[in-house]
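Asks: Here you go, sequence then predicted model.
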Amino acid sequence: MNNIQTQLETLRREIDQHNIRYYVEDAPSIPDAEYDRLMRELQAIEAAHPELITPESPTQRVGAKAAAAFGEVTHEVPMLSLGNAMDEGDFIAFGERVEKGLGHSPAWCCEPKLDGLAVSLLYENGVLVRGATRGDGATGEDITQNVKTIRAIPLKLQGQYPQRIEVRGEVFMPRAGFEEMNKKALESGDKLFANPRNAAAGSLRQLDSRITAKRPLNFYAYGLGVVEGGELPASQYARLMWLRGLGLPVSKEVLRVDSIEAVKAYHDAILQKRDALDFDIDGAVIKVDSVVDQDELGFVSRAPRWAIAWKYPAQEELTVLEDVEFQVGRTGAITPVAKLQPVFVGGVTVSNATLHNADEIARLGVKIGDTVIVRRAGDVIPQVVSVVEERRPAEARDIHFPTACPVCGAHVERETLRTRLKSRVIEREGTAYRCSGRLTCSAQLKQALIHFASRKALDIEGLGDVVVEKLVDAQLLASPVGIFELKREDILGLEGFAELSTDKLRAAILRSKATPFNRVLYALGIPEVGEETAKLVAATLGNVDNIRLAPVELLTSIPDVGREVAFHISEFFTEANNWQVIEGLRSQGLNLGDADAKVNLAPLGFNDFINKLDIVGVGPGAAEKAASRFDSLEALIQCAQDEQDLFNALGGTKAAAKGLAAFFADSANAERALDIEKRLLALQVHWSSERQVAEAADLPLSGQTFVITGSLSVLSRDEAKAHLEALGAKVAGSVSKNTDVLVAGEKAGSKLAKAESLGVATWDDQALMAFLREQGVIDAA
């Protein structure tokens, strides 16, 4: 048996090495026939001794029988998307932001932007234990059996590896494999794939991994997620080379450069050889090379500040504009859609393209019958970019934008855009035209309901576009509340529904009542409120009643909620019809938040409150001075009745006194300010809220501002931030005269120099750890 075990291990090791030479080093040392002979020998021995088969054996790539469904995987470290640079100007602006943020010019790691599907590979003790799709960045699908069939992905790592390591990369289909697969499909009469990206994505999402095993898929690693039990190289490029040493394929086109000019040269060079590559790319990914610099720059929303995807010019083709249809969206926007003579662009056949709006039609000067240039970039909706006027036929017709809704006949009005400045609002015409029918317009109602039931909202399986349209057309649905009032006979009476499908839809509707509050909030379709904003608002305010009560001035205290979004939220929740829908959903038992939820925000300071009123002549400094001179809002309003008294009270601040006096002279402003104060008190985020002030006073770092920079040796910066915030500190991103302590790790850089120039106290790693141990936040050991 020992001889057989040794023979098995030798064969597996030899096959693994050939896989590395083929996929990682691009230097195969044996012909395919010899490789196949080695595999057959291994399979024969394992068939005779099945007790010796291991999960990482090369024979385990054949796939397994079909699964019922993919499981969910929660990413321990979110798989973030990248911001895009569509041209050189965008990239230069990105580079300038990076240099400004770091205070120096960094080195860069340049990589081709593969046009495939992002995946996560988790290895424990060197063995592949899980594969997952990116999904929405927070949660993906478990595709372990499928990724195990891809020969380029090692089932066991080589050399010295961490105890636990998550490798991230792109699964793609090489062009040669794609063409061969489509050739065979054509010969057998099967459906053809449109492009390699769709083919790769479809192959990875096969429930039967035996099908995936037959597809010519490849993989390139480009980054890391969670890593435990090992030291990592300190740069992006070094990490990629280190991954290659573990037996993972990395693109040969990866390059480290030292300047913006070299990045531009790389971008242009890859563009020139784009068509010669054996895989599809749609740009170059540019990353700051130093991991310390990456940590310094951090993230914005769902994307890193230290990386960008510099896209290549979109692919374009000529075709004929045969007609224009006008569609009505969820918000009532009228969108002109070009009906095109079908043309193959960017890997797909395009027959429709967006014309955006009336202004765009006028800018293009396009007519029905024109020959036009159509552009399609990746998954972006195709668009008409220009007209070939010399090909215009004599019978070309003008495009007339409708004055009445093409669906309900209601008046079409041009949108009004509002810019809110201090004490005034500037209105101007927007580019969109909207149907004024709102939910009386079946098109808007349908789109609102489709959004409400969509996967990222209430995820009501079976209530898709077609079913919603049938229910609305049958006058069985007039609002989201009606979904939960549908009777069995209502659904059963629809074309295409039998008893089983009816019961499945009713069960899905019932299950959706347990949807988390943040997704219900997203489902409501509040303008400008996407998934991430809905999560933040739900986590901060806790329930719909708190949101309705929250004034704009408080909403803007929520991270990433700007003034326009705050106004949209406030207007939505104070509009009577919207609140009627919310109350209807409450009566149906939907999750509208924890009824006892407290607002997860520190009390709004009196000075912050005054500043947020946007009074002309009153900035942060004047607001702070006013807050220090008056012990209540009533006292400030009373004094503001006399500008001279206010001038004296503020210590001779003329502009602020004039602005405050003029602002509060308008009784509507005074009433609004008092109403805001009343709401803040109700929400317990008033500056004199005894409960929260007492709680804050009990925390050792209450009122202190910390900044963290450099690389910490024991804790991650996120862990250090969490500990400091738990002790009452505010952790800011930059050093200022208001900073109390700078925590400086290795390679602290410009923030340390600024702190020293301002006389800000500085802690090193040891001082921070000692303080946290003293407070009992971490163990003393």
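Replies: On my side now, so go ahead.
Asks: make it CA atoms for all contacts and neighbour counts henceforth
Replies: Will do.
Asks: how about the helices of the stretch 601-750 of the chain, start to end?
Replies: With DSSP state H, counting those that start in this stretch, the ranges of helices along the stretch 601-750 of the chain come out as 606-612, 620-629, 633-639, 643-649, 654-665, 667-682, 690-697, 717-726, 750-758.
Asks: Show me what counts as buried in the fifth one.
Replies: Just to be clear, that refers to helix 654-665. Residues of helix 654-665 classed as buried by neighbour count (16 or more other CA atoms under 10 Å): K654, A656, A657, K658, G659, L660, A661, A662, F663, F664, A665.
Asks: gap between the closest residue to G437 other than its chain neighbours and T371?
Replies: Leaving aside its chain neighbours, G437 sits nearest to A410 (5.5 Å; criterion: CA to CA, 6 or more residues apart in numbering). Distance of A410 to T371, given as CA to CA, to the nearest Å: 33 Å.
Asks: what about those two, which has more around it?
Replies: The neighbour comparison of A410 against T371 (other CA atoms under 10 Å) goes to T371, with 23 against 17.
Asks: what's the nearest residue to A627 once chain neighbours are set aside in contact with, if anything?
Replies: Distance criterion CA to CA, 6+ apart; nearest residue to A627, sequence neighbours excluded, is N607 at 5.0 Å. By CA atoms under 8 Å, 6 or more residues apart in numbering, the contact list for N607 reads P620, A623, E624, K625, A626, A627, S628.
Asks: and the next element down the chain from the helix or strand containing L445?
Replies: Under the criterion of DSSP states H and E, L445 resides in helix 442-453. From helix 442-453 onward toward the C-terminus, using DSSP H and E, the following helix or strand is helix 465-473.
Asks: Give me the buried positions along that following helix.
Replies: Per 16+ other CA under 10 Å, helix 465-473 contains these buried residues: V467, V468, E469, K470, L471, V472.
Asks: Show me what that helix is packed up against.
Replies: With contacts taken as 3 or more CA pairs under 8 Å, 6 or more residues apart in numbering; DSSP states H and E, helix 465-473 sits against helix 442-453.
Asks: and the angle from the helix it packs on to helix 465-473?
Replies: Between helix 442-453 and helix 465-473, the angle comes out at 130 degrees (axes from the mean of the first three to the mean of the last three CA atoms, to 10 degrees).
Asks: any idea which residue sits dead centre in this structure?
Replies: Computing the C-alpha centroid of the chain and ranking residues by CA atoms, centre = their mean puts R302 first, at 4.5 Å.
Asks: Below is structure B, check it against A:
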Amino acid sequence: MTIQEKINQLRNTLREHNYNYYVLDNPTISDYDFDIKLKELQALEEANPEFYDANSPTLRVGGEVTKNFNTVTHEHRMYSLDNSYSLEDLKDWETRIKKLVDGDVAYTCELKYDGASISLTYENGSLVRAVTRGDGFQGDDVTTNIKTIKSVPLKLKGSYPLKFDIRGEIVLPFDGFVKMNEERVANGEEPYKNPRNTASGSLKLQDSAEVAKRPLECLLYNLTGTNLGVENQFESLVKARQMGFKVPNEARLCNSIEEVFQFINHWDKERHNLPYETDGVVVKVNNLYQQEELGYTAKAPRWAMAYKFKAEQVSTILKEITYQVGRTGAITPVANLEPVELAGTIVKRASLHNADQIEKLDIRVNDEVFVEKGGEIIPKIIAVDLSKRPLNSEPTQYITHCPECQTPLERVEGEAKHFCPNYNGCEPQVVGRIQHFISRKAMDIDGLGGETVALLVKEGLITNYADLYALNKEQVMPLERMAEKSAENLINGIDASKQIPFERVLFAIGIRFVGETVAKKLAKHYKSIEALANASIEDLEKVDEIGVKIAESVVAFFASEENVNTIRRLKEFGVQLEVSAEKLANLTNKLEGKSFVVSGVFTQVSRTELKKLIEDNGGKNVSSISSKTDFVVAGDKMGPSKRDKAEKLNIPLITETDFLNML
């Protein structure tokens, strides 16, 4: 046997033992014998560096140091999940689904593990990249750290797609968490607060050898890509197990929503016996073709729903109510609490939402209040223990003036919040707008964070986001924690943001009610900031899905002379304030005013490409057939009930070829 054959044999043997131990929980060799084989392989690799393999079992011990984690764009977006908190919510969800797809609907139910989301990319059976969820569009490359987690296969078993992503959760089992904390306490260190945050923090440790010491596990639940060789979600879980991934066995295929309820009720009680933290159940439409039919909203798949178990509640004392000013001028009252542990973290503050909420619950300072951590990240007060209220208690008087600039507050009829109208003179609004402008989904300016923005405003270097483009290295170098290199990176990051496309710039400038999706629609319709600025409320309301509230807000934004000057300066600095010529070349109005339902399987272009062609040519994609639908693009396997409905309403059924000929 040659040296190379010996090395490959040892690698394969160690991979198999690793799989048996960490994935199957069924060791077939003693720890001592495993270590002897690992040391033998290490010695052979060191003596024969020409046979280096980036996915060798010897590299799981870590040792590589990462100073900066590179940002990577996800090839397939990582969506959030819509949450439900009652069985009625799930029934409503099922009703919506059945209106959009034909045939029986089955569901895969999986436990929702509470950890750090991860996306693993495999090519030709080898792990090539591991990226955190980030904002769903892009995350941090943490491949070096993920390779130290023993339940992540570096090489796959059996048959597998040539290239695919698999999504999962990095978790820290309770036993390992307890053991880690015992060691920390013994060393005189502070114990970690909870498994979830510890798992998440582990992914960004600079020394991978430190990550290797932590008993992290990776639980996988979703194959993503093309030509995956599976037809439904449950089958994909089985396939993932066969490839060597650790896929929880608790998942169940349910043929009705009643069976889904049984699964939820069972695990609501049994979850406390699991080795990991879990906070709910994820219910997915099982059939992948039906998933494709259902598609996505702007934030979440329509074919999946997270059912959250009842949130943990605690009681504590409300010590003080303070008020925060947001970037839009909205005032948010905040409860400052006697610190209390809730769901593994120490809670000191809770949102009170608005004046109506305070009045409804009659919340007062010194009350004993019940706090809950539900679907929101920020805890909320859900009730007051009136039996413990002090005798000298006084009702809460909501503030009348801005806590930052003392301007009298305003409240628009029909709106829940009070607002500070001092748009350009109230510092938190100014800072908040610039922080929104530089955020990842907006201008995504490298080297510039929220704290630096606040510092730049405080030092009088900027008063609005256009001022960023006038900064130079010499101005920012004297700032706290700013060296020459970081100052250079900041200026370069600002300059690079001039290439950000118009739709994201439109989101970044912070027009009230204009989120990511609305910004895309407005950019596509008006194609330049000038056209948008000249639009009337009536014009704006004619744009698909733009209501009077958004229309009024857009017009009010451009009615401000200061805003118009800021936009003019952005244009002078070279920021993209119109759709690029390259993108315009692919846009037409050929399908303007026409709505399409796309249903079935297509051969010449994918369903996603087909929908994009509709939008790029001025048409509108709708999910269900109605009398307002102009065309149904009917592919292979289109459901009979959709076909019947289209024929009953006399809506033209066109083929993929017919549609492409229209263009």
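Replies: Thanks, I have it. Predicted model, so just to flag it, every value in this text is computed and none were measured.
Asks: ok so, going back, to P50 of structure 1, which of the helices of the stretch 601-750 of structure 1 lies closest?
Replies: Of all the helices of the stretch 601-750 of structure 1, it is helix 717-726 that lies closest to P50 of structure 1, at 46.4 Å by CA to CA.
Asks: what's the mean deviation for the closest one versus structure 2?
Replies: With mean CA distance after the TM-score superposition for structure 1, helix 717-726 of structure 1 departs from structure 2 by a mean of 5.1 Å once superposed.
Asks: who does that helix touch, helix- and strand-wise?
Replies: For helix 717-726 of structure 1, the elements it packs on are strand 730-732, judged by 3+ CA pairs under 8 Å, 6+ apart.
Asks: residues in contact with the strand it packs on?
Replies: The contact list for strand 730-732 of structure 1 (CA under 8 Å, 6+ apart) reads G703, Q704, T705, F706, V707, I708, K721, L724, E725.
Asks: redo that, cut-off 6 Å
Replies: Strand 730-732 of structure 1 has contacts (CA atoms under 6 Å, 6 or more residues apart in numbering) with T705, F706, V707.
Asks: Give the buried residues for it.
Replies: For strand 730-732 of structure 1, by 16+ other CA under 10 Å, it's K730, V731.
Asks: How about stretch 74-94 of structure 1?
Replies: By 16+ other CA under 10 Å, the buried positions in stretch 74-94 of structure 1 come out as H75, M79, S81, L82, G83, N84, A85, F91, F94.
Asks: how about N265 of structure 2, what's its partner in structure 1?
Replies: N265 of structure 2 maps onto D268 of structure 1 when the alignment is built from TM-score structural alignment.
Asks: And for that match, the neighbour number?
Replies: Neighbours of D268 of structure 1 using other CA under 10 Å come to 15.
Asks: give me the element it is part of.
Replies: Using DSSP H and E, D268 of structure 1 sits within helix 260-272.
Asks: what's near enough to touch the equivalent of P428 of structure 2 over in structure 1?
Replies: Counting by TM-score structural alignment, P428 of structure 2 lines up with A443 in structure 1. Contact partners of A443 of structure 1, counting by CA under 6 Å, 6+ apart, are V328.
Asks: go with 7 Å
Replies: Counting by CA atoms under 7 Å, 6 or more residues apart in numbering, A443 of structure 1 makes contact with V328, G329, V407.
Asks: Which ones among these map onto strands?
Replies: The members of those that map onto strands under DSSP state E are V328.
Asks: Compare the contacts of A443 of structure 1 and tell me which is most surrounded.
Replies: The residue in the contacts of A443 of structure 1 with the most neighbours, by other CA under 10 Å, is V328 (23 neighbours).
Asks: Tell me if I'm right that that one and P336 touch.
Replies: No - counting by CA atoms under 7 Å, V328 of structure 1 stays clear of P336, with 9.1 Å between them.
Asks: what residue of structure 1 takes the place of G600 of structure 2?
Replies: Superposed on structure 1 with TM-score structural alignment, G600 of structure 2 falls opposite G710.
Asks: is it true that its match touches A744?
Replies: Yes - using CA under 7 Å, G710 of structure 1 is in contact with A744, at 5.7 Å.
Asks: Looking at structure 2, which helix is longest?
Replies: In structure 2, assigned by DSSP state H, the helix with the most residues is helix 3-22.
Asks: Does anything pack onto the helix or strand just after it? Which helices or strands?
Replies: Per DSSP H and E, helix 3-22 of structure 2 leads on to helix 31-47 as the next helix or strand towards the C-terminus. On a contact count with 3 or more CA pairs under 7 Å, 6 or more residues apart in numbering; DSSP states H and E, helix 31-47 of structure 2 meets helix 3-22.
Asks: in the helix it packs on, what's buried?
Replies: So for helix 3-22 of structure 2, counting by 16+ other CA under 10 Å, buried means 7-8, 10-11, 13-15, 17-22.
Asks: With stretch 182-190 of structure 2 instead?
Replies: For stretch 182-190 of structure 2, the neighbour count (16+ other CA under 10 Å) marks no residue as buried.
Asks: for stretch 582-595 of structure 2, same thing?
Replies: L587, T588, L591, K594, S595.
Asks: Next: stretch 160-177 of structure 2.
Replies: Buried, per 16+ other CA under 10 Å, within stretch 160-177 of structure 2: 160-161, 163-174, 176-177.
Asks: can you check stretch 614-628 of structure 2 too?
Replies: Neighbour-count burial for stretch 614-628 of structure 2 flags I614, E615, D616, N617, G618, G619, K620, N621, S623, S624, I625 (criterion: 16+ other CA under 10 Å).
Asks: which residue in structure 1 lines up with N145 of structure 2?
Replies: Under the alignment (TM-score structural alignment), N145 of structure 2 pairs with N146 in structure 1.
Asks: and its match, that's in a helix?
Replies: Yes - checked against DSSP: H, G, I helix; E, B strand; the rest coil, N146 of structure 1 lies within a helix.
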